[in-house]
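>>> Show me how the following folds:
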Amino acid sequence: MRNVVVYADADAVAQSTAARMLIAIGDAVALRGRADVVLTGGTVGIGTLVAASASPLTAMIDWTSVHLWWGDERFVARGDDERNEGQAQEALVRNLPIPEDNIHRMGSSDEYPSAEDAAAAYAEEILAAGSPRWDVLLLGLGPDAHVASLFPGHPVFESSDAETHAVHDSPKPPPTRVSLGLPSINRAREVWVVAAGSGKADAVADSLRRSGVPGGAVDGTERTLWLLDAAAATHL
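All right, here's what the predicted structure looks like:
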């Protein structure tokens, strides 16, 4: 079941998503002894992490039992401002008492000779962790309805049956990326899609109509949440 929750603006989306995420992480640790969370980039995604960093709920979580993953990454050098994990590090991760071994970063271009190698290594890391059913998997939504680095009409999305993918010729720069595939995304207990702004309104509507776009192909096994601001929801 897809549930749509509409907030006043992008800041309200980020603040509420941060609170939801921290509560979900705490619940997963309490219930199962571990939480696996997949983070996303983008304005609202990083805004969510900034809000989480400032929340008093952060101090109530046993971060030694939390594992952080990413839905996609730009295949550039470690330390490049384009990397989602670097933005997440700045926004939240550096402030957490989380073991380095619990932070599962996708490979960079200075570590691997190709995006294929980085994608294969990430798939192996996921397998070594027991192919987790992600407790929360966060996704941003592009104005073309892409999620992670799965783009409409792109060969990777058209044949996205692998755990991870190397993505070349991305219509959004940088052109080379690494992404989770649909089987990995849709293994999540909960998938949360965050979107804000009128520029996302068509993509939100197309995705919720399941119009053959990547945003329409993602669902959690237990719950799918679309967390929107009023502008992004105008075409629903």
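
>>> drop to CA atoms for contacts and neighbour counts, all remaining ones
Will do.

>>> Surely Arg78 and Met106 touch.
No - with contact defined as C-alpha atoms under 8 Å, Arg78 does not reach Met106; the gap is 9.9 Å.

>>> Those two - which one has more neighbours?
Neighbour totals were compared for Arg78 and Met106, and Met106 leads with 26 against 17 (other C-alpha atoms under 10 Å).

>>> Please report the distance of the more buried one from Asp62.
Shown here: Met106 relative to Asp62, a distance of 24 Å by C-alpha to C-alpha, to the nearest Å.

>>> do Val193 as well
Separation of Val193 from Asp62 (C-alpha to C-alpha): 25 Å.

>>> of the two, who's got more company?
When Val193 and Asp62 are compared on other C-alpha under 10 Å, the one with more neighbours turns out to be Val193, at 24 against 18.

>>> Please identify the helix or strand for that one.
Per DSSP states H and E, Val193 falls inside strand 190-195.

>>> After that strand, which helix or strand is next?
Going down the chain from strand 190-195, the next helix or strand is helix 201-208, by DSSP H and E.

>>> and the angle for that following helix with strand 190-195?
Inter-element angle recorded for helix 201-208 and strand 190-195: 160 degrees (by axes from the mean of the first three to the mean of the last three C-alpha atoms, to 10 degrees).

>>> And for helix 201-208, what's in contact with it?
Outside helix 201-208, the residues within contact range by C-alpha atoms under 8 Å, 6 or more residues apart in numbering are 141-145, 195, 213-217, 231-236.

>>> To check against the first, give me the structure of this:
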Amino acid sequence: MSTQTTSAEKRVVVEATPEALATSVADRFLTRLRARTRNGRIAHVALTGGSMGGAVLRATLRNPRSAQIDWSLVHFWWGDERFVARDDADRNALQSREALLDHIAVPEENVHEVAASGEGLTLDEAAAAYAAELARFGTSEHPWPSFAVCFLGVGPDGHIASLFPDRTEVTVTDAAALPVRDSPKPPPERVTLTRPVLNASKRVWLVLTGADKASALGLALAGASYTNVPAAGAKGRKRTVFFVDEAAASEVSPDLIDPAY
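All right, here's what the predicted structure looks like:
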């Protein structure tokens, strides 16, 4: 494993394969949860969908240390959600439940899902309801929780959550959750958290694999405009880490290696 950092304190952790990466991220995730909850403190976590989002959660379940976590102290959220039926395979929450949440002793009231389509709320109402749910756990600084860990996937276009390049959603700062219509990536209707919510997280962990992500990673590390490359604007208050496989790291300069991390 190698680790790299930039002057902006964005670190890149490289593992050989997606499988090794998922195992490594899961182990670090459990370390953070253990540290956060050992004295009875609540840990809020934002999950992501996609193949790696699921792979990390499955690796978390396989890890023997998962049995040491008091899951009643962990609250789960999602950085974005597809506005589809609750049992639709595209739904991030369904993927997360199948990978981890249905197999651990987490109280149902700790699992904060975006409303599904076909259950009485419009897309706009679903976004407003999610913002209201976030506000129930707000801090003195803002009307949303500060996530102990916020997982984000990164698209080949550099999008994070459902904040896509050169769209208005990525620039919004006066709302916690937004409806997304005509998404460049199907399904077309989604609910997304905004940059202020994501960046209030203590740790933002971006997990990406594959050669098709190499360009987006390179641009994000090079300080591209977040309106053009939303991943470039993701920044945790304590740590921002890009967890990548060797294929995705092909355009990362080796002189940025920080073996001490």
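
>>> returning to what we had before: what stretch of the second structure does the strand holding Val193 of the first structure fall on?
Aligned by TM-score structural alignment, strand 190-195 of the first structure corresponds to residues 203-208 of the second structure.

>>> Next, report how far the matching stretch is displaced from the centre of its chain.
Stretch 203-208 of the second structure has its C-alpha centroid displaced from the chain centroid by 6 Å (C-alpha atoms, centre = their mean, to the nearest Å).

>>> Now it on the first structure. Mean distance?
Here stretch 203-208 of the second structure, set against the first structure after superposition, deviates by a mean of 0.3 Å using mean C-alpha distance after the TM-score superposition for the first structure.

>>> Would you mark the buried spots in that stretch?
Arg203, Val204, Trp205, Leu206, Val207, Leu208 (16 or more other C-alpha atoms under 10 Å).

>>> Stretch 66-76 of the second structure: which residues count as buried?
Ser66, Ile69, Asp70, Trp71, Ser72, Leu73, Val74, His75, Phe76.

>>> go on, stretch 111-127 of the second structure?
Neighbour counts over stretch 111-127 of the second structure (16+ other C-alpha under 10 Å) mark Val111, His112, Glu113, Val114, Ala115, Ala116, Ser117, Leu123, Ala126, Ala127 as buried.

>>> all strands of the stretch 1-150 of the second structure, in order?
Using DSSP state E, counting those that start in this stretch, the strands of the stretch 1-150 of the second structure run over 2-5, 10-15, 43-47, 74-78, 80-82, 149-153.

>>> And the ones you listed: which comes nearest Glu189 of the second structure?
strand 80-82 (6.3 Å; C-alpha to C-alpha).

>>> how about the closest one, aligned to which bit of the first structure?
With TM-score structural alignment as the criterion, strand 80-82 of the second structure aligns to 72-74.

>>> how far apart are the matching stretch and its match in the second structure?
Mean deviation of stretch 72-74 of the first structure from its aligned counterpart in the second structure after superposition (mean C-alpha distance after the TM-score superposition for the first structure): 0.3 Å.

>>> centre of the chain versus that stretch, how much separation?
Chain-centre distance of stretch 72-74 of the first structure: 10 Å, with C-alpha atoms, centre = their mean.

>>> where's Leu57 of the first structure relative to Ala201 of the first structure, distance?
31 Å.

>>> neighbour count winner among these two?
Looking at Leu57 of the first structure and Ala201 with other C-alpha under 10 Å, you find the greater number of neighbours at Ala201, namely 23 against 15.

>>> Can you tell me, leaving aside adjacent residues, what's nearest to the more buried one?
Ala232 (4.3 Å; C-alpha to C-alpha, 6 or more residues apart in numbering).

>>> So what does that neighbour match up with in the second structure?
Using TM-score structural alignment, Ala232 of the first structure pairs with Ala248 in the second structure.

>>> Next: Arg2 of the first structure.
In the second structure, the residue paired with Arg2 of the first structure according to TM-score structural alignment is Lys10.

>>> Where does the residue nearest to that match when sequence neighbours are not counted sit: helix, strand or coil?
Excluding the flanking residues, the one nearest Lys10 of the second structure by C-alpha to C-alpha, 6+ apart is Thr240, at 5.1 Å. Under DSSP: H, G, I helix; E, B strand; the rest coil, Thr240 of the second structure falls in the strand class.

>>> Isn't Ala55 of the second structure up against Ala20?
No - counting by C-alpha under 8 Å, Ala55 of the second structure does not reach Ala20; the two are 10.2 Å apart.

>>> of those two, who's got more company?
Comparing Ala55 of the second structure with Ala20 by other C-alpha under 10 Å, the one with more neighbours is Ala55, at 22 against 15.

>>> so what's the more buried one closest to, chain neighbours aside?
Ala55 of the second structure sits nearest to Ala22 (C-alpha to C-alpha, 6+ apart), 5.8 Å away.

>>> Please give the number of neighbouring residues around the one you found.
25.

>>> Show me where the stretch 1-150 of the second structure has its helices.
18-37, 50-62, 92-99, 123-135 (DSSP state H, counting those that start in this stretch).

>>> Turn those helices into TSV, columns for distance to Thr171 of the second structure.
Shown next, in TSV, are those (distance: least, C-alpha to C-alpha, whole Å):
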stretch	distance to Thr171 of the second structure
helix 18-37	29
helix 50-62	24
helix 92-99	23
helix 123-135	17
